[in-house]
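Colleague: After the sequence you'll find the predicted model.
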Amino acid sequence: MMKIWKTVTFTAFSALTLAACNNSPAEVDGPPVDPGTGNETSSAVESAPPIDQNESVGESSADDSTVNVITLDEALDVYWQEYPEAQIEGVDFDKDWGEWTYEITGVFDNREYEVEINAVNSEIMNVDEDDVDNDNRYLNFDSIMDPQEAIDIARQEVAEDATLEGWNLDVDDDQNRPEYEIEFEGTDDRDVTLHAETGDIIEIDN
């Protein structure tokens, strides 16, 4: 009787174990499927990186093409290194082949030297030598205003979109006074002449 009971118990336990195995979910290769739609689902959702609201796009500032040029004093130092104690007759500042240059004319050792200096790297680009005129007039830089100050005064007389084309500094033969002639280009090309010591406007040419 004991043997029969053990056999029944073992048989029942085996049946329960087999039923439990049959009810376990089957393993399926591949991504899980949404039972409602039949489409594959992803366990993780990739999102685009957040946009920085403080980042400016396509913003640029106006470029002043003369901000990196050497000053007039620095250009004069380059000239005087070649011709010490030379007396200066005039200075031209403009573009030559797309580059800003200083063209300084002075008298040294009874000869006139016109020196073209690159306004960005201070290199001497060209030197012309000539005879000295008898009626030369020379600049006194102790009393002459800085070119930028003269440009700021002259800019008040031209249109807002006017851009600097160049300037010339020399002594007027008739009035015997130092003058800046500032040249602008834009909607109305104008040349503004002013006293290089006082800043007074002398003439405006359209």
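Modeller: Okay, I see it.

Colleague: CA only for contacts and neighbour counts going forward, please
Modeller: Will do.

Colleague: longest helix of this protein?
Modeller: The residue-count maximum for a helix in the chain (DSSP state H) belongs to helix 2-23.

Colleague: Downstream of it, the next helix or strand is which one?
Modeller: Tracing the chain past helix 2-23, the next element assigned as helix or strand by DSSP states H and E is helix 72-82.

Colleague: Next one for the comparison:
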Amino acid sequence: MKSKVIFTGLFSLLLLAGCQPNQTTTPSSTTNQSSETTVTSTNKSEDSSTSAGSTDSSSSQTANPDIQVSADRAIELFQNKYPDAAITSLELDSDWGSYFYKIEGVDDQNEYSVKINAMDEKLEAENPEQLDRDEQNGKKKSEDGLDVSNLISIEEAGKIAVEKVGAGTATDWDLDKELGTTYWDVKVKNGNQTTNVKINSQTGEVLSSEIDD
């Protein structure tokens, strides 16, 4: 009888000991899963931040904080002052230390030139000059007048030019005409190299590119 009691007691102890490890490992598994979830969430957050940073960096290559006046607005200011004149030349550069538009135009009798601050729209006009007799009565106006309708923006022209070159920064924009086609001539600087890219001012088509010597 004593042997049966002892055997039953030992069997109970072994059964109890076998159950204890399973009770202690369950919280550990839950903790590991929680840690893995936290790490994954953190990594996703870091990836999102990196992606946002990359987007900001890309857009900063085409945006210029020193140019707050669009080409369309500069043209409008010129036309408000000289409503009968056709624009024959438009330049945007920083030769004076800040970005300015220089716009020239003609009517039937005179030639006009203005300088417009690209930050605050301040306009400075030079004294009109009378056209030569063979340029009057609409001849120069017809021959040299630019098509300023539906222009792509200087930002878009700069982006197209930089993509054509492969790298660099757009620094100067000239609006000109050749064989009846009005185009943007964009200067792109990449290190010590300067490239001029001609772009159709209405369609955005690249017409030519040439590296300055």
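Modeller: Looks like it arrived, so ask away. Not measured: the values here are computed from a predicted model.

Colleague: before we move on, back to that, counting contacts, what elements does the longest helix of the first structure pack onto?
Modeller: On a contact count with 3 or more CA pairs under 8 Å, 6 or more residues apart in numbering; DSSP states H and E, helix 2-23 of the first structure meets no helix or strand.

Colleague: Asp108 of the second structure: neighbour count?
Modeller: Asp108 of the second structure: 18 surrounding residues under other CA atoms under 10 Å.

Colleague: Ok, Thr9 of the first structure next?
Modeller: Neighbours of Thr9 of the first structure (other CA under 10 Å): 10.

Colleague: Kindly report the same for Glu178 of the second structure.
Modeller: A count of neighbours around Glu178 of the second structure, defined by other CA under 10 Å, yields 9.

Colleague: Nearest residue to Ser201 of the second structure in space, please, no chain neighbours.
Modeller: Counting by CA to CA, 6 or more residues apart in numbering, Ser201 of the second structure lies nearest to Tyr183, which is 4.5 Å off, once chain neighbours are set aside.

Colleague: Tell me how far the one you found lies from Val69 of the second structure.
Modeller: 19 Å (CA to CA, to the nearest Å).

Colleague: and those two? which has more neighbours close in?
Modeller: Tyr183 (28 against 17).

Colleague: How about the contacts made by the closest residue to Ser94 of the second structure other than its chain neighbours?
Modeller: Excluding the flanking residues, the one nearest Ser94 of the second structure by CA to CA, 6+ apart is Phe100, at 6.3 Å. By CA atoms under 8 Å, 6 or more residues apart in numbering, Phe100 of the second structure lies in contact with 92-94, 115-118.

Colleague: all strands for the second structure, in order.
Modeller: 86-93, 100-106, 110-117, 123-125, 129-130, 169-178, 181-190, 193-200, 206-211 (DSSP state E).

Colleague: Now the shortest one on the first structure. Mean distance?
Modeller: Think strand 129-130 of the second structure. On superposition with the first structure, the mean distance recorded for strand 129-130 of the second structure (mean CA distance after the TM-score superposition for the first structure) is 3.1 Å.

Colleague: Need the contact partners of that strand.
Modeller: So strand 129-130 of the second structure is in contact with 109-112, going by CA under 8 Å, 6+ apart.

Colleague: Residue range in the first structure corresponding to it, please.
Modeller: Using TM-score structural alignment, strand 129-130 of the second structure lines up with residues 130-131 of the first structure.

Colleague: ok so, going back, closest one to Asn64 of the second structure out of the contacts of Phe100 of the second structure, please.
Modeller: Checking these against Asn64 of the second structure with CA to CA, the nearest one is Ala118 at 10.8 Å.

Colleague: how far away is the closest one from Lys81 of the second structure?
Modeller: For Ala118 of the second structure relative to Lys81 of the second structure (CA to CA), the value is 17 Å.

Colleague: Could you check which of these two has the larger neighbour count?
Modeller: When neighbours are counted by other CA under 10 Å, Ala118 of the second structure and Lys81 differ, and Ala118 comes out ahead with 23 against 13.

Colleague: hmm, back to that, any chance of CSV for the contacts of Phe100 of the second structure, columns distance to Gly105 of the second structure?
Modeller: Shown next, in CSV, are the contacts of Phe100 of the second structure (distance: CA to CA, whole Å):
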residue, distance to Gly105 of the second structure
Leu92, 15
Asp93, 18
Ser94, 21
Lys115, 12
Ile116, 14
Asn117, 18
Ala118, 19
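
Colleague: Weed out the non-buried ones from those.
Modeller: With burial judged by 16 or more other CA atoms under 10 Å, the buried subset of the contacts of Phe100 of the second structure is 92-93, 115-118.

Colleague: List the residues that contact the most centrally placed residue in the first structure.
Modeller: Taking CA atoms, centre = their mean, the centroid of the first structure lies closest to Asp63, which sits 5.4 Å from it. Applying CA under 8 Å, 6+ apart to Asp63 of the first structure gives no contacts.

Colleague: How about Glu103 of the first structure?
Modeller: 91-93, 114-117.

Colleague: same thing with Asn117 of the second structure?
Modeller: 69, 98-101, 123 are the contacts of Asn117 of the second structure under CA under 8 Å, 6+ apart.

Colleague: Can you tell me which of these carry over to the first structure?
Modeller: Contacts from those that recur in the first structure, judged by both residues aligned by TM-score structural alignment, their matches' CA atoms under 8 Å, are 98-101, 123.
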